[in-house]
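Enquirer: what follows is a predicted structure for the sequence shown.
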Amino acid sequence: MKLGKAVSGDRIELRDYKDSDREFCMEMWFHPENGRYLSDPDQAHVDGKFRRALDGLEDNKAGCYCVAWLKNGQRLGTCCLFPEEDGSWDIGYCVHRRHWGRGYGTEIVGLLIKYVRGQGGKSLTAEVAKENAPSNALLKKLGFQAEREGEFSKYNMPVRYESWFYRLWLTESGE
């Protein structure tokens, strides 16, 4: 699945992931600090199965992988969208650590909301580690509400996080 056309905001735009973005993404996702709360492993725990999954990101049929770019042409972070049959879209996002604390995560998620609304989506969902205070605050700021608790593991690693499942309803009826 692809966005097709870039989704633009005031300072950034979201573009479809290309294989040429792989090095930037891997450096960010596998970094111990930057990727701490992602389900992706650190570099030492990447195996062949995971590498093969990376090979398919550009043409993934189940979801859409995107790279966030500053309007000056610099890569900023990543995000993803996975539509569900019930009209909900699950999202994920990651901002490169050199850009933390500047509100870019809020803008990325805002653009995801804009895109899903344009597709007629009913809601967005996101799972966030309870320990990840900045991401929990970001989602609450944008109107997401915690629906239930959960837990996830980092791929191929003995690291588990308790989590919150958040939802933002895009319809007035909330269903």
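Expert: It's in.

Enquirer: C-alpha from now on. contacts and neighbour counts both.
Expert: Noted.

Enquirer: how about the helices of the chain, start to end?
Expert: Assigned by DSSP state H, the chain shows helices spanning 22-29, 48-55, 104-118, 133-141.

Enquirer: what helices or strands is the longest one leaning on?
Expert: Counting contacts by 3 or more CA pairs under 8 Å, 6 or more residues apart in numbering; DSSP states H and E, helix 104-118 packs against strand 7-8, strand 12-16, strand 88-95, helix 133-141.

Enquirer: could you export those as CSV, including mean neighbour count?
Expert: Output for the helices and strands packed on helix 104-118, formatted as CSV (neighbours: other CA atoms under 10 Å):
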stretch, mean neighbour count
strand 7-8, 18
strand 12-16, 23
strand 88-95, 21
helix 133-141, 15
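
Enquirer: and Glu58, which of the ones you listed is closest to it?
Expert: For Glu58, the closest of these is strand 12-16, at 7.6 Å, according to CA to CA.

Enquirer: list the contacts of that closest one.
Expert: 2-8, 58, 64-71, 107-108, 111 (CA atoms under 8 Å, 6 or more residues apart in numbering).

Enquirer: on that earlier part again, please identify the most buried of the helices of the chain.
Expert: helix 104-118 (a mean of 19; mean count of other CA atoms under 10 Å).

Enquirer: and the contacts of that one?
Expert: 7-9, 12, 14, 68, 79, 81, 89, 91, 93-95, 124, 138-139, 142, 170.

Enquirer: now do that helix against strand 12-16, angle only.
Expert: Angle, helix 104-118 to strand 12-16, by axes from the mean of the first three to the mean of the last three CA atoms, to 10 degrees: 60 degrees.

Enquirer: for comparison:
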Amino acid sequence: MEHPSACGRAIVLETERLLLRPWRVSEAVVQHEMWTERDPRVPPHRRIGADGRPTVEDVEDWIRSRSESDFLGLPAAELKGSGDVIGYCGLIENTHGRENEPELAFELLRRAWGQGYATEASWAVLGWAQASGYRRLWATVRDWNAASRGVLAKLGFIQTDRVEPDEVHGDSLFMTKQL
């Protein structure tokens, strides 16, 4: 991984094949496509609803509302050679009561699956997190999501004893990694 750089105040991470950088409004269609591709077992609040929301316009508004900060967030994952955005990878606030221990989150368009991009992007994020002083990261993953569990295993995340049972959407497994 190359060192993070600043684009204005925004954080940009670079790997051999990817740039992790802020989303552009014109890329809302990519985020919307990810919403449409999500597995039916994903909880409804993370899928396109019966009302068609979020729409591309909703996603555009979300991108416009994001302010640049010193926190990584969920930057777009752009292929360096083509400039195509294939998903996101970054850190989100840990909502499970662990201050200063954010969660790693990634999602790619289906056409980008199986090519090592999630692992590559995640290594860049882990490097940034460590350089930024974080000591531990978390990740939650549904038990049925073998691909994401595989990425987390490659990164050295270990499963904890914490599991949130969910008979409808699949149990959420809590994983952690010391940096």
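Expert: Arrived safely. Please read these numbers as outputs of a predicted model, since none were measured by experiment.

Enquirer: report the TM-score for the pair.
Expert: Overlay of the two chains. TM-score (TM-score structural alignment, normalised by the length of the first structure): 0.77; 163 aligned residues with a CA RMSD of 3.2 Å.

Enquirer: still on that earlier bit, let's have the helices and strands packed on helix 104-118 of the first structure in CSV, adding distance to Gly150 of the first structure.
Expert: Output for these, formatted as CSV (distance: least, CA to CA, whole Å):
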stretch, distance to Gly150 of the first structure
strand 7-8, 31
strand 12-16, 29
strand 88-95, 15
helix 133-141, 14
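
Enquirer: I figured Gly90 of the second structure hits Pro102, correct?
Expert: No. Taking contacts as CA atoms under 8 Å, Gly90 of the second structure lies outside contact range of Pro102: 9.6 Å.

Enquirer: grab the nearest non-local neighbour of the residue nearest the centre of the second structure.
Expert: With distances taken as CA atoms, centre = their mean, Phe106 lies nearest the centre of the second structure, 2.5 Å away. Leaving out its chain neighbours, the residue that sits closest to Phe106 of the second structure by CA to CA, 6 or more residues apart in numbering is Cys89, at 4.1 Å.

Enquirer: looks like that neighbour contacts Leu109 (just checking).
Expert: No. Contact between Cys89 of the second structure and Leu109 fails when scored by CA under 8 Å: they sit 11.9 Å apart.

Enquirer: what about those two, which has more around it?
Expert: With neighbours defined as other CA atoms under 10 Å, Cys89 of the second structure and Leu109 compare such that Cys89 has more, 27 against 18.

Enquirer: list the contacts for the more buried one?
Expert: Residues near Cys89 of the second structure by CA under 8 Å, 6+ apart: 20, 74-77, 104-107, 118, 121-122, 125.

Enquirer: quick one: map the residue nearest to the centre of the second structure onto the first structure.
Expert: Alignment note (TM-score structural alignment): Phe106 of the second structure maps to Tyr93 of the first structure.

Enquirer: what's the answer for Asn145 of the second structure, then?
Expert: Taking TM-score structural alignment for the superposition, Asn145 of the second structure sits opposite Asn132 in the first structure.

Enquirer: ok, now how distant is the closest residue to its match other than its chain neighbours from Tyr161 of the first structure?
Expert: Of all residues not flanking Asn132 of the first structure in the chain, Tyr37 sits nearest, at 6.8 Å (CA to CA, 6+ apart). Distance from Tyr37 of the first structure to Tyr161 of the first structure, counting by CA to CA, to the nearest Å: 8 Å.

Enquirer: go on, Asp21 of the first structure?
Expert: Going from Asp21 of the first structure to Tyr161 of the first structure by CA to CA gives 28 Å.

Enquirer: look at the two and report which has more neighbours.
Expert: A direct count of neighbours by other CA under 10 Å for Asp21 of the first structure and Tyr161 places Tyr161 higher, at 18 against 15.

Enquirer: counterpart of the more buried one over in the second structure?
Expert: Here Tyr161 of the first structure is matched to Gly170 in the second structure, going by TM-score structural alignment.

Enquirer: was I right to think its match contacts Val141?
Expert: No. Look at Gly170 of the second structure against Val141 with CA under 8 Å: they stay out of range, at 9.4 Å.

Enquirer: what's around the aligned partner of Pro75 of the second structure in the first structure, how many residues?
Expert: Structural correspondence for Pro75 of the second structure with respect to the first structure (TM-score structural alignment): Cys66. Using other CA under 10 Å, Cys66 of the first structure has 24 neighbouring residues.

Enquirer: contact partners for Cys66 of the first structure?
Expert: Cys66 of the first structure sits next to 14-17, 78-80 when contact means CA under 8 Å, 6+ apart.

Enquirer: Arg24 of the second structure versus Gly83 of the second structure, what's the distance?
Expert: Applying CA to CA, the value for Gly83 of the second structure to Arg24 of the second structure is 12 Å.

Enquirer: that should have said Gly133 of the second structure, apologies.
Expert: In terms of CA to CA, Gly133 of the second structure sits 28 Å off from Arg24 of the second structure.

Enquirer: near the counterpart of Ala50 of the second structure in the first structure, how many other residues are there?
Expert: Aligned by TM-score structural alignment, Ala50 of the second structure pairs with Ala44 of the first structure. When neighbours are counted by other CA under 10 Å, Ala44 of the first structure registers 9.
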